[in-house]
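Trainee: Sequence and predicted structure below; questions after.
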Amino acid sequence: MAVGKKNAGVALTVAVAFAAVGLGVSPASAGVSDGGVRVTGVSGSAATAKAASCYGDHVVYHKDSGDYYLPDTPAFYKTTSRCADINIDSGMSRDVKVCFYKSDYSLNYCQANYTTTTASTWVVVASDVKDGVLFRFRFRTSGYSGGYAAF
């Protein structure tokens, strides 16, 4: 599910898509499209191309100060076939883990341990995640965080 790109109007696109997923509405029916962004000119191994495709189709996030979860209630992210892992590229060092949810939006479980991110570096927070899984990031602190997520 493409919920945003690094371009004008991203915040609105991401907000609409989050609300759509949280309410069980497809982003397409909520007027959210992929914006036509495609990764081109990728060379190297299949793994390199897969990573470029995964990261190239990232979402931009802004977690407000005072919040621990991203996205905030009632929204969820949903894993896609673009990425085998759940990745984050935060603008600053943050401790984060992933909480997984059932199809009825109830909590399934949260990872036991936090992963420490490094500013402006992609970090895998959860690996080998099936497609179509609902999740939210859980930050250790409630301070502001902004960056990118790919899943």
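Mentor: Structure received.
Trainee: from here on, contacts and neighbour counts on C-alpha atoms
Mentor: Will do.
Trainee: And the strands in this structure?
Mentor: Taking DSSP state E as the criterion, the chain carries its strands at 59-63, 69-70, 77-78, 86-90, 95-101, 107-110, 115-116, 123-126, 134-139, 145-150.
Trainee: Identify whichever of those lies nearest to Thr13.
Mentor: strand 59-63 (9.7 Å; Cα to Cα).
Trainee: Now do that closest one: which elements does it pack against?
Mentor: Helices and strands touching strand 59-63, by 3 or more Cα pairs under 8 Å, 6 or more residues apart in numbering; DSSP states H and E, are helix 10-22, strand 145-150.
Trainee: got another, please set it beside the one above:
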Amino acid sequence: MSLLLGARAPSRRPDEPPWPCPALAAGGSLRYGRRPASRKRGAGMKTTRAARRFRALAGAVAGTMLGAAVAVMPGTAAHAASCYGGAVGWNSSASHDNVMLPNAITGPNRWTTTSRCGDINFWVDGGTGTFNADVRVCFDRTGCQGSWKQFGTGDAEKWKVIATDVRDGTKFRIEINYRFVPQGGRRYGGKVAF
């Protein structure tokens, strides 16, 4: 009440806590089940062998889970290996018409994203010649992306992200628009990781 009326709070020593509770002032805790700092572990409180084993096991499990989570974090080599390790192959002939992948002739009619990758990644094999094409992703629910990712000289044998932050379980296809169709056609191939 005195603080509300403008009176000064009583001064305290520098080592005195700002609260009046004696348990907290002695370095203790008000949490249920915690012993005050004044009681030492050996003073009447025994830790059972089962409790020590449980703590050791809980620490080992937590450490293992943390290590596994860090090992597969996005941007790490382990994440890239798990993402690209599940890639599926694609093949297509250069055409004046846009090509949709996958096509129902060679496999499933749609691909479905997984938890391995957060993005959809596209790879063109290097031995197939220069892949001059634009690529975009077409989702079942929302339709095709408005922008195209361009592939050309120097893009072979490299992963390129063509859609980011895609939810797991999303069905999609990939549309390829060839900018240059060599006379006699040419067959291209690569991988898609999702």
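Mentor: That came in fine, so what should we check first? Every value quoted in this text rests on a predicted model; they were computed, and no experiment measured them.
Trainee: hang on, the earlier thing: right, and the strands of structure 1 - which one's nearest Gly22 of structure 1?
Mentor: Between Gly22 of structure 1 and these, the shortest gap by Cα to Cα is with strand 77-78, which sits at 8.6 Å.
Trainee: equivalent range in structure 2 for that closest one?
Mentor: The alignment of strand 77-78 of structure 1 onto structure 2 (TM-score structural alignment) covers residues 111-112.
Trainee: Measure the mean distance from the matching stretch to structure 1 post-superposition.
Mentor: Once the two are superposed, stretch 111-112 of structure 2 sits an average of 0.6 Å from its aligned residues in structure 1 (mean Cα distance after the TM-score superposition for structure 1).
Trainee: what's next to that stretch, contact-wise?
Mentor: By Cα atoms under 8 Å, 6 or more residues apart in numbering, the list of residues contacting stretch 111-112 of structure 2 from outside reads 102, 168-173, 194.
Trainee: List only buried entries from these.
Mentor: Neighbour counting with 16 or more other Cα atoms under 10 Å marks 102, 171-173, 194 as buried within the contacts of stretch 111-112 of structure 2.
Trainee: which of those residues lies closest to Thr113 of structure 2?
Mentor: Phe194 (5.2 Å).
Trainee: thought the closest one was touching Cys83?
Mentor: Yes. Between Phe194 of structure 2 and Cys83 there is a contact under Cα atoms under 8 Å: 6.9 Å.
Trainee: Identify the residue nearest Leu101 of structure 2 in space, chain neighbours excluded?
Mentor: Among residues not flanking Leu101 of structure 2 along the chain, Ile174 sits closest, at 5.0 Å (Cα to Cα, 6 or more residues apart in numbering).
Trainee: now for the contacts of stretch 111-112 of structure 2, which pair is the farthest apart?
Mentor: Maximum distance among these (Cα to Cα): 18.2 Å, for Pro102 and Asp168.
Trainee: Just the buried positions in stretch 55-73 of structure 1, please.
Mentor: Neighbour counts over stretch 55-73 of structure 1 (16+ other Cα under 10 Å) mark 55-64, 67-72 as buried.
Trainee: Check the spacing between the equivalent of Thr121 of structure 1 over in structure 2 and Val70 of structure 2 real quick.
Mentor: In structure 2, the residue matched to Thr121 of structure 1 (TM-score structural alignment) is Lys158. Remark: distance between Lys158 of structure 2 and Val70 of structure 2 (Cα to Cα, to the nearest Å) = 25 Å.
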